[in-house]
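Participant: structure here, sequence nowhere to be found:
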């Protein structure tokens, strides 16, 4: 049983003082000593004292002995090494300090100081995260070690305190300098006044704290002390001079130079003919809670460059303080080549290391591609640990519809700097299209602890005469604004907002085809909801400021209804009657302010208020191997106005109306399986498991008190009519084992699902589709089939519909997938839609070498059609074969950029184009503006 943390708090207050338990923490777990004990952290040092091996973790300490997990800023472990060699059990004493969290099977406690005594039969595993374990001959008497020793001397089994430990006085801490290790072919030393000088020649390696130096020769100056210490490695280091292939490493930074001189005490120095390479750190969020909230659909996603290097070069680099450097006439680049492909050149460059940030600022900058300057910036500020690029992406080429073009994305925060970069992005779009004009936009994305969203804008003064299908352009000022926002509020409430503006109904189709075809409708809406246990409350205001449907063209008939507002309350699966019944309900009050349609409606839309409530009671039970869920449902809908049907022609402004729809039905299923000892080498079949799930779903709505043609049609609720549906289905799955012996994995060899839809009384099903309300009354069979023939080849045939009344396929698709990643992958497929299309789809991707990749695709429709207008202005369809799309992409992978050359034919848009695209590695492929 899980015990909430408050129980432990009450126990502490009642039985003990403010920092200890009445019961030993570790004794509650049986046989804990048989579990492995592990210690890990950012940097670990070790030494041996009095037969005890001591490990000191300086950052991000993690200790694990299941079921206990401990995390802390720092930690010290005393492992009784000599006793472990003589006895079966070994003792590990642990002292942790700074934001200590103890987790035990879902429960957690937080402290500032923790001391525990563990026992282990399996020894101790130590794993440093950043660099190898540092071994010392003498004990390192740091503050945390001394505090831990003081608590150990108390002889207690455990010590738990929420108080922040007081800082120890300097007299309590050893003032010994950390040792300096020197390795070289030849080492000589002598004293000169109050200094000891050490000269190391040939393959020199110097190591001190978190700094290492490799060079051909090194001179070190140590401060001599009054005590007679013969080993200079234990003296305080004062100055270093290194020359000849010098490489100095500090944490994640690498300094390369011909010569380096550094005053260690004053933290100043100079580097000659040098380069600083700093590593980009992984950006960690303060909390993972925000990651659980999925952001709204977005045309551009954020990217990271963790692990990529950044370089600062100069003939002379001066170190002017801790983590601070100044460079005159230097270069900044993310290209590590000796002659970088691109770089910024600045007259005065400063590098400041501040915690997790490395800020590079520069004045009077020129941006170079190879040796050629292409842009000038008076001021530049970059956080190179985040690997920010001023030019995010760029592309140029030519199109038969747009002419020659260039498209660029600029990171404004990369140039201006500031803390806003930690939680937001600001991208400037600058485009030139020869036939259409200049386009510009701003994309702002933000992500805070309890809110996130984005604002995208774009504007172009369109010089063209017509859009696709030769539709004339009425206004040359064209553009869009889209704002989507989500805010997590107190008491489980969540607010979502969207604002959308479009200059005209054809703008998206012309310039943002991906959003037009695939993303959700543009709308202006406010959505407030709260989900608590099995209930949910929502409030929606939805208005179309544009005055037209934003995502469809003239061949579609989607209806868009404004809700001003809609309030709803839902109960989902609430058990009642001692859990024998399940109650589900949804009630909504809506005020419709008309709707937008692409075709002229026969009945004029009116502003109508509607009350709708649907309630279902089900009684699931399981007799034997069967799952049965019968249900009864009733829907009550009331309208303030209806359609007046008193005359021959339907008119508006009818009386208030209401209707009731009564339904009942059941769901039935059963699961069976069987294993077969069948083996086959060619298809790599290693036994078979057959999973067989028959299903039956039935629903009948015999009671409908008012015909749907007598009420206004705003969504699928208004279109509901008498329905009678039975679905007989069978799900089949064949599984086998594939892989090396001992590493086999279960593979779904075949998935074969069949659903037979029957409409006994010709009363079908009603769905709200992209072409308005879809009514399906013909009996049909839905077939899904997939077979993973080998590890490389799969056959797919999904979403097929066979009309049993006309005995022909309405929809039929099939395809072969070939995957041999990362070298190559292919797809060959066919999709048939009766009376609409019969399309062949070919796609391939092949990796020529480590740096070159080619991909291409083809879509050809054998049953395409076009609209023909005769002499009497009647429109008819004429079938013809047509190429839908052909493309070929050749990609070249550089060290941190990807260059692509694309050829594309798009007869549907009457466009052919070629383009060159340069994209940084690590950047997710963005949806392109224009036709891309």
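Facilitator: Received, thanks. Keep in mind it's a predicted model, so treat the numbers as computed, not measured. Numbers count the residues shown, from 1 in each chain.
Participant: can we go C-alpha only for contacts and neighbour counts from here?
Facilitator: Noted.
Participant: helix, strand, or coil at residue 335?
Facilitator: Secondary structure state of residue 335, per DSSP: H, G, I helix; E, B strand; the rest coil, is coil.
Participant: next, the buried residues of stretch 257-266.
Facilitator: Neighbour-count burial for stretch 257-266 flags 257-263 (criterion: 16 or more other Cα atoms under 10 Å).
Participant: of these, which is the nearest to residue 388?
Facilitator: Nearest to residue 388 out of the buried residues of stretch 257-266 is residue 257 (Cα to Cα; 25.1 Å).
Participant: try it against this one:
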């Protein structure tokens, strides 16, 4: 009796406990006084200590009131990864039907909800079929759970509609030979059955609107059981209720097609009504959109547990389409089912129904496997073992992404591997997220290990807007020396434990028209990035730590930047914080004038870089980066009065600035007032030559367009630039590192004035623009800038869709300095610029540019090259570039190409040679073999500056279409 009383008390407590329903997506509507919900993605239903979890669910909810008490009745169908946790037990099932009730509330927590009926949803139809419980007693599915009728709700609160769907069968021979077909009536079962025996090659098609539409089954011999209609008519003449039992046993050359999945076997039993089957010596081919092909699973025994769930035993899986695949994953058990996309941060991605415009959750084929061995070649050579793997079928459980072997004199023999952490850990891969493990060994340096990630999605934390991010953390125990080229070939690192940790996040907040950027960047020492990630050091954004936010409203915007210094060996201005306010083109006085402004205020802490610990690492402090801190304030305002003087557009303007620095270069408080006045003008004219045609030069008419531009500006500043520290950075870290060496190894310790980057910025007017990020770059100046811009344009494309493109383009410019001694080293004219492009054809262009100064030791820069592009098949470039100024003088001849030589071979090459110094600058060559199952990259590189020759071999599994897997040749591998 005590146990019975305890059970009754527990049941009463459970009924009085509230019920919570949560999922990522819900489609819901009301029908017959009940709420119907179709849930997808991380479905969780909880009442007291009972928790139900699944990937998909259907909930019918109805309420009844008796006096002051309201009872909520729920019938719940759960499918895919069903987990039940109760105080007395835990269980896992493919699908489950449960009933719940509560005298308390039912709360709902859904990520995205669509209030739209979906009576034709396949999940709802399957739920109705399961809930009605119409099955033959001897084939009752084990996953169909019915509670004790004495304590159960007896379905009293919910109305489950009938499907009302019908199915019918056709039987025919699989070849021109007529099969042998006979039928008998069996009354030993309830209800009676018709048993049909067919031999001689049979094809059976089951037309079922509720499931796949058509299920096609072919075999040498079959036995078919169906519910008898009592008429004795042939099966092809009968029509069955959608829930009517239909089972088939097959032998010999079996092929089953359902939807886009195909199964083959030697023996099979198939229950079409329940979408269950058992196949021996079987192979499943499941089509995956992302692969644009099939994932193959071959097994001694294959069970189909439901329409979208399979279990293979003693099996292997591969995406190779060859009979003997080049790689396969051998496993004791492989499970294939369909899951709906998840996202750790946002709402995940959804397809859009073109008819209704509603969001449809996206189902992903998912493979989970046990006791796995990855083998390669037809000899099944084992290369990897893992006890558990889980991941989407388009990347079927192969945890290794790439293996690279390299050899050079800087790092020695290198083995670099990249692994998929989701597969190694068995964690479900969220939509839009990649997570990799990096495990390397460098014989001359040491072992390295790290992790990388990148992610993207929409609606982070429910806020509309897209976001993306990336992260990398890798560390190495380095026992070698750094070789950074030329006079830095043997540098001792500060410490043996070296590496980096970096994270960047970018997010758009659409409701607020705002942008948020967050970054964290840590480097162990000053030379780690340049040694191990040279291209990133030279070309990409600096590694730094910051939080930045920006919001726009019409023609106004504001931004807030907070940036501390994490890496003490880099020149950094800490902003703690900095606020900027912009207003552009605000009309005043009836639009006769436009007013623009830029104001900023911030607390700055300018931190010069710590010198290197190795005295052989050349280092000279940059003079305008000093140890100063304090408030930095600035406000600029500009008035413009545009008008037309005949065909000439004229814009007189005045600009004024007031700025303040707490700490100047001489450790004193300074202020500065700047006034600028000027006038801009432009004149545009053109002439059309409609009768010029040329097949050779691809001309179809010609238009010559010319634009003449001029600007005169007079600037007066109350404070010299030499008094002001450079709080706002003008160079990235790579450029600053070069300047710290250039002063010693090129100019002998004294920097010539023409090479002062701040004065160069003053000459070009970089700091006088209203929105210039480095407002310090202002000095007294008077300048007249002239420019000529020309276009020769023609029409290309079919007659009905012609478009205009530049056939030839030529831009030229020059600056005149009335006070040449102060502003331009004694020369009246300077900053001669030119840019030329001739698009000879659709695929070939001639390119040239130049930048000259005529004073002593001035810059003389020019380049000339030819670029030919063959669509996505590749490109070829050859050119020469001169870099001359002071003691610098080089003429570098460069050539590069990338080309798809055939469907199986791809190559890329680059070379550079300095003609002026008669020195080889380096070469690279990569050849890729596109095999049936693998991409194999062969690489060679020579770097004369580092006196280094390298060789490399990289192997990547070929999974899916070209653009899905290779990062090294992404553009070329799009070729079909």
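Facilitator: Now that the structure is in, tell me what you want to look at. This is a predicted model, so every value here is computed, not measured.
Participant: about what we covered before: dump the buried residues of stretch 257-266 of structure 1 to CSV, plus secondary structure and distance to residue 607 of structure 1.
Facilitator: Shown next, in CSV, are the buried residues of stretch 257-266 of structure 1 (DSSP: H, G, I helix; E, B strand; the rest coil; distance: Cα to Cα, whole Å):
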residue, secondary structure, distance to residue 607 of structure 1
257, strand, 77
258, strand, 80
259, strand, 81
260, strand, 80
261, strand, 81
262, strand, 80
263, strand, 81
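Participant: what residue of structure 1 matches up with residue 124 of structure 2?
Facilitator: Matched by TM-score structural alignment, residue 124 of structure 2 corresponds to no residue in structure 1.
Participant: typo on my end, residue 709 of structure 2
Facilitator: Match for residue 709 of structure 2 (TM-score structural alignment): residue 695.
Participant: in space, what's closest to its match - neighbours in sequence excluded?
Facilitator: Take residue 695 of structure 1 and drop its neighbours on the chain: the residue closest to it by Cα to Cα, 6 or more residues apart in numbering is residue 669, 4.4 Å away.
Participant: what does residue 354 of structure 1 give?
Facilitator: Using Cα to Cα, 6+ apart, the closest residue to residue 354 of structure 1 is residue 323 (7.4 Å).
Participant: for the one you found, give me its contacts.
Facilitator: Residue 323 of structure 1 sits next to 351-354 when contact means Cα atoms under 8 Å, 6 or more residues apart in numbering.
Participant: that one matches what in structure 2?
Facilitator: By TM-score structural alignment, residue 323 of structure 1 lines up with residue 308.
Participant: so its match versus residue 430 of structure 2, what's the distance?
Facilitator: 20 Å (Cα to Cα, to the nearest Å).
Participant: what's the answer for residue 493 of structure 2, then?
Facilitator: Taking Cα to Cα, one finds residue 493 of structure 2 at 39 Å from residue 430 of structure 2.
Participant: those two: who's more crowded?
Facilitator: residue 493 (21 against 17; other Cα atoms under 10 Å).
Participant: what's the match for that one in structure 1?
Facilitator: By TM-score structural alignment, residue 493 of structure 2 lines up with residue 473.
Participant: I'd assumed residue 465 was in contact with that match.
Facilitator: Yes. Using Cα atoms under 8 Å, residue 473 of structure 1 is in contact with residue 465, at 5.8 Å.
Participant: now the common contact residues for these two.
Facilitator: If you check residue 473 of structure 1 and residue 465 against Cα under 8 Å, 6+ apart, no residue is contacted by both.
Participant: got the contact list for the residue lying closest to residue 674 of structure 2 once chain neighbours are set aside?
Facilitator: Nearest residue to residue 674 of structure 2, sequence neighbours excluded (Cα to Cα, 6+ apart): residue 717, at 4.5 Å. Neighbour list for residue 717 of structure 2: 672-675, 778-780 [criterion: Cα under 8 Å, 6+ apart].
Participant: which stretches in the stretch 751-900 of structure 1 count as strands?
Facilitator: 765-769, 772-776, 780-787, 793-803, 808-820, 824-833, 837-847, 852-869, 875-893, 897-906 (DSSP state E, counting those that start in this stretch).
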